[in-house]
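**Q** okay, here's the prediction I keep looking at, along with the sequence it came from:
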Amino acid sequence: MPPIALAIRHLGFEDLGLLHPLLHDRGYDVRHLDVTTEGIDSDAITGADLLVVLGGPVGANDTDRYPVLHDELTALRARLATRRPTMGICLGAQLLARALGAAVAPGPATEIGYAPLALTPDGMTSALRHLADVPVLHWHNDCFELPVGARHLASTTRCPHQAFAVGAHVLGLQFHLEADHRDIEHWLMGHAEALLAADIDPRTLRRDAAAVGPKLSRQAADAVTEWLDEAGC
């Protein structure tokens, strides 16, 4: 039986993107768990050989308004106790931070668009070193604090904690390493109200995606591949 890579999906078009073919080529049986239609399958989340918690338009603190997030946090705590490889992206990273006891709160400003990371010394020796010279896609309002014992890997001016690692088995990314520039129109249409509220012109994002996307795709694949190797995936 091939190993299972499970992605928790909160919004249809925010899927594994670039990571799907990468994981498939590594021999994984790649599956999505759509929490809005399927709810939380704790056994699947705990038992997957690799778990990727994806992004979404809700907040990690919105457990009263979206009870499925409460169930997800419970399942993630059980997952983290197994020390199996787990990656969180944007909302997913915020949920991992919360599951590890760290706070999540609104950042100083909405951060949407392609911009570079400032890698910490730990970040420069991590798999994220592949992203040192390329802008990545940011799309969030909230930011996480660092869990106790986590290594701080990257920051931006608007969000001081952009990435963290716990051991070799947990990687939390506030930015969207998985987003495929060829699918940016899904993001622009699907998040049109957020762009309007932030006074961001979708034409700018569309242009930046075309300019940055091909290089970012290659270097994102290198970063994820190195992390998977380190995590024993």
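**A** Sure thing, it's come through.

**Q** going by C-alpha atoms from here, please, whenever you check contacts or count neighbours.
**A** Noted.

**Q** what segments of this structure are helices?
**A** Secondary structure of the chain, counting by DSSP state H: helices at 19-25, 35-38, 42-47, 67-82, 91-99, 121-124, 184-190, 192-197, 202-230.

**Q** which residues does Glu72 contact?
**A** Contact analysis of Glu72 by C-alpha atoms under 8 Å, 6 or more residues apart in numbering lists Ile40.

**Q** just checking, Gly55 touches Ala7?
**A** No. In this structure, Gly55 is not within contact of Ala7 by C-alpha atoms under 8 Å, at 10.3 Å.

**Q** please say which of these two ends up with more neighbours.
**A** More neighbours surround Gly55 than the other of Gly55 and Ala7, with 28 against 24 (other C-alpha atoms under 10 Å).

**Q** gap between the residue lying closest to that one once chain neighbours are set aside and Glu14?
**A** Closest residue to Gly55 apart from its sequence neighbours, by C-alpha to C-alpha, 6 or more residues apart in numbering: Leu91 at 4.4 Å. Look at Leu91 and Glu14: by C-alpha to C-alpha, to the nearest Å, they are 11 Å apart.

**Q** the two: which has the busier surroundings?
**A** Regarding Leu91 and Glu14, a neighbour count based on other C-alpha under 10 Å identifies Leu91 as having more, with 29 against 20.

**Q** quick one: that one from Asp142, how far?
**A** Taking C-alpha to C-alpha, one finds Leu91 at 9 Å from Asp142.

**Q** cool, Asp62 as well?
**A** From Asp62 across to Asp142, the span is 12 Å (C-alpha to C-alpha).

**Q** these two: who's more crowded?
**A** Between Asp62 and Asp142, Asp142 has the larger neighbour count (other C-alpha under 10 Å), namely 22 against 12.

**Q** how about the helices of the chain in a markdown table, adding distance to His138?
**A** Output for those, formatted as a markdown table (distance: least, C-alpha to C-alpha, whole Å):
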| stretch | distance to His138 |
| --- | --- |
| helix 19-25 | 17 |
| helix 35-38 | 23 |
| helix 42-47 | 26 |
| helix 67-82 | 22 |
| helix 91-99 | 12 |
| helix 121-124 | 18 |
| helix 184-190 | 12 |
| helix 192-197 | 12 |
| helix 202-230 | 11 |
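
**Q** comparison target below:
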Amino acid sequence: MRAHYLQHADFEGPGSIETWLQQQGYGITSTHLYSRDLLPKLNELDLLIIMGGPMSVNDESIYPWLTIEKQFIRDAIEAGIPVLGVCLGAQLIADVMGSRIFPASQREIGWYPVQGIQHDNPGCFQLPEELRVLHWHGETFDLPVGAVRLASSPACENQAFQLGDRVIGLQFHLEATTRLVNAFVSEDADTLANGGTFVQSAAEICAVSAEQLEATQSVMTRILEFLHREDHNNDVS
């Protein structure tokens, strides 16, 4: 089994996702787009993970590699490869599937709850009715055509979605570890200083308990297991 992740900033790695992949025996490779690494061949992949980043999906004039990355993601989805997008990664999936990416009415930065949407469809991943998660975003997106909303919050209607049974996008960071949390705070201190209705202080964000981190990581594990299963029908229409 081969998993590949796309990384957009040196401080924003896969966190607990990598731990799970190692435990499952995946061979793990990565593309550091900020270093202009080459993308792999799609036939080399069994799972694609798209991490977050400080840029916008609309910043192609600043980051020309976004254009190439978007085509790669579109091709991976069309090839039926299971894909997970986190924060910017979710926005990239929405973008390549034809949806609009735009500034949210409120920035969300810190530990705030999302509400899982309850579905009767057993083919949809079921998030908890409420889960406190790490947010770090100022943009949002319209749902791709055919996608199912999986979670929402007072500040952002589209917090998570599923497209077919192989593609999931998360606006928030279930993969957060203590190391990742500290890195986010260190790298984005100016944004935190500007404050906001849904922006916590650095101290509040870093005060997260081990139990809280384990709770979000366990949901990430469930999502990865969902994408890892072999009974996919490859329908993203």
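**A** That came through, no problem. Remember, it's a predicted structure, so these values are computed and weren't measured experimentally.

**Q** centre-most residue in structure 2?
**A** Among the residues of structure 2, the one closest to the centroid is Val86, at 0.7 Å (C-alpha atoms, centre = their mean).

**Q** so who does the corresponding residue of structure 1 for that one touch?
**A** Mapped onto structure 1 by TM-score structural alignment, Val86 of structure 2 lines up with Ile89. Shown here is Ile89 of structure 1, whose contacts under the criterion C-alpha under 8 Å, 6+ apart are Val52, Val53, Leu54, Gly55, Gly172, Leu173, Gln174, Phe175, His176, Leu177.

**Q** mind running it again at 6 Å?
**A** With contacts defined as C-alpha atoms under 6 Å, 6 or more residues apart in numbering, the neighbours of Ile89 of structure 1 are Leu54, Gly55, Leu173, Gln174.

**Q** and Leu33 of structure 2, by the same measure?
**A** The neighbourhood of Leu33 of structure 2, defined by C-alpha under 6 Å, 6+ apart, consists of His8.

**Q** try it again with 10 Å
**A** By C-alpha atoms under 10 Å, 6 or more residues apart in numbering, the residues touching Leu33 of structure 2 are Leu6, Gln7, His8, Ala9, Asp10, Leu39, Tyr63, Trp65, Leu66, Glu69.

**Q** give the residues shared as contacts by Leu91 and Glu14 of structure 1.
**A** Common contact partners of Leu91 of structure 1 and Glu14 (C-alpha under 10 Å, 6+ apart): Leu54, Gly55, Gly56, Pro57.

**Q** re earlier: reformat the contacts of Leu33 of structure 2 as CSV; add distance to His232 of structure 2.
**A** Formatted as CSV, the contacts of Leu33 of structure 2 follow (distance: C-alpha to C-alpha, whole Å):
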residue, distance to His232 of structure 2
Leu6, 23
Gln7, 26
His8, 28
Ala9, 31
Asp10, 33
Leu39, 25
Tyr63, 34
Trp65, 31
Leu66, 28
Glu69, 24
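
**Q** taking those residues, please make a ChimeraX selection of just the buried ones.
**A** What follows is the ChimeraX syntax selecting those of those that are buried according to 16 or more other C-alpha atoms under 10 Å:
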select :6,7,8,9,66,69
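
**Q** what is the nearest of the contacts of Leu33 of structure 2 to His228 of structure 2?
**A** Closest approach between these and His228 of structure 2, by C-alpha to C-alpha: Leu6, at 17.9 Å.

**Q** how near is that closest one to Ala183 of structure 2?
**A** On the measure of C-alpha to C-alpha, Leu6 of structure 2 and Ala183 of structure 2 end up 18 Å apart.

**Q** neighbours around His24 of structure 1, how many?
**A** 13.

**Q** show me what it lines up with in structure 2.
**A** That one, His24 of structure 1, aligns with Gln22 by TM-score structural alignment.

**Q** so its match makes contact with Ile28?
**A** Yes. Between Gln22 of structure 2 and Ile28 a contact is recorded at 7.8 Å, counting by C-alpha atoms under 10 Å.

**Q** quick check: neighbours shared by these two?
**A** Listed as contacting both Gln22 of structure 2 and Ile28 by C-alpha under 10 Å, 6+ apart are Ala3.

**Q** show me what contacts Lys101 of structure 1?
**A** No Lys there; residue 101 of structure 1 is Gly. Arg77, Leu95, Glu145, Leu146, Pro147, Val148.

**Q** which pair in these has the greatest spatial separation?
**A** Pairwise distances across these (C-alpha to C-alpha) peak at 16.9 Å, for the pair Arg77 and Glu145.

**Q** what packs against the longest strand seen in structure 2?
**A** Assignment by DSSP state E gives strand 101-116 as the longest strand of structure 2. Strand 101-116 of structure 2 is packed against helix 88-96, strand 131-141, strand 148-153, strand 156-163, helix 178-187, helix 189-194, helix 202-206, with contacts defined by 3 or more C-alpha pairs under 10 Å, 6 or more residues apart in numbering; DSSP states H and E.

**Q** superposed on structure 1, where does the second one end up, distance-wise?
**A** With mean C-alpha distance after the TM-score superposition for structure 1, strand 131-141 of structure 2 departs from structure 1 by a mean of 0.8 Å once superposed.

**Q** which residue numbers in structure 1 does that strand align to?
**A** Here strand 131-141 of structure 2 aligns to structure 1 at residues 134-144, judged by TM-score structural alignment.

**Q** cool, the last one as well?
**A** The counterpart of helix 202-206 of structure 2 in structure 1, counting by TM-score structural alignment, spans residues 202-206.

**Q** may I see the buried residues of that stretch?
**A** The neighbour-count check on stretch 202-206 of structure 1 (16+ other C-alpha under 10 Å) flags Pro202, Leu205, Arg206 as buried.

**Q** again with stretch 56-65 of structure 1
**A** Buried-residue list, stretch 56-65 of structure 1, by 16+ other C-alpha under 10 Å: Gly56, Val58, Gly59, Ala60, Asn61.
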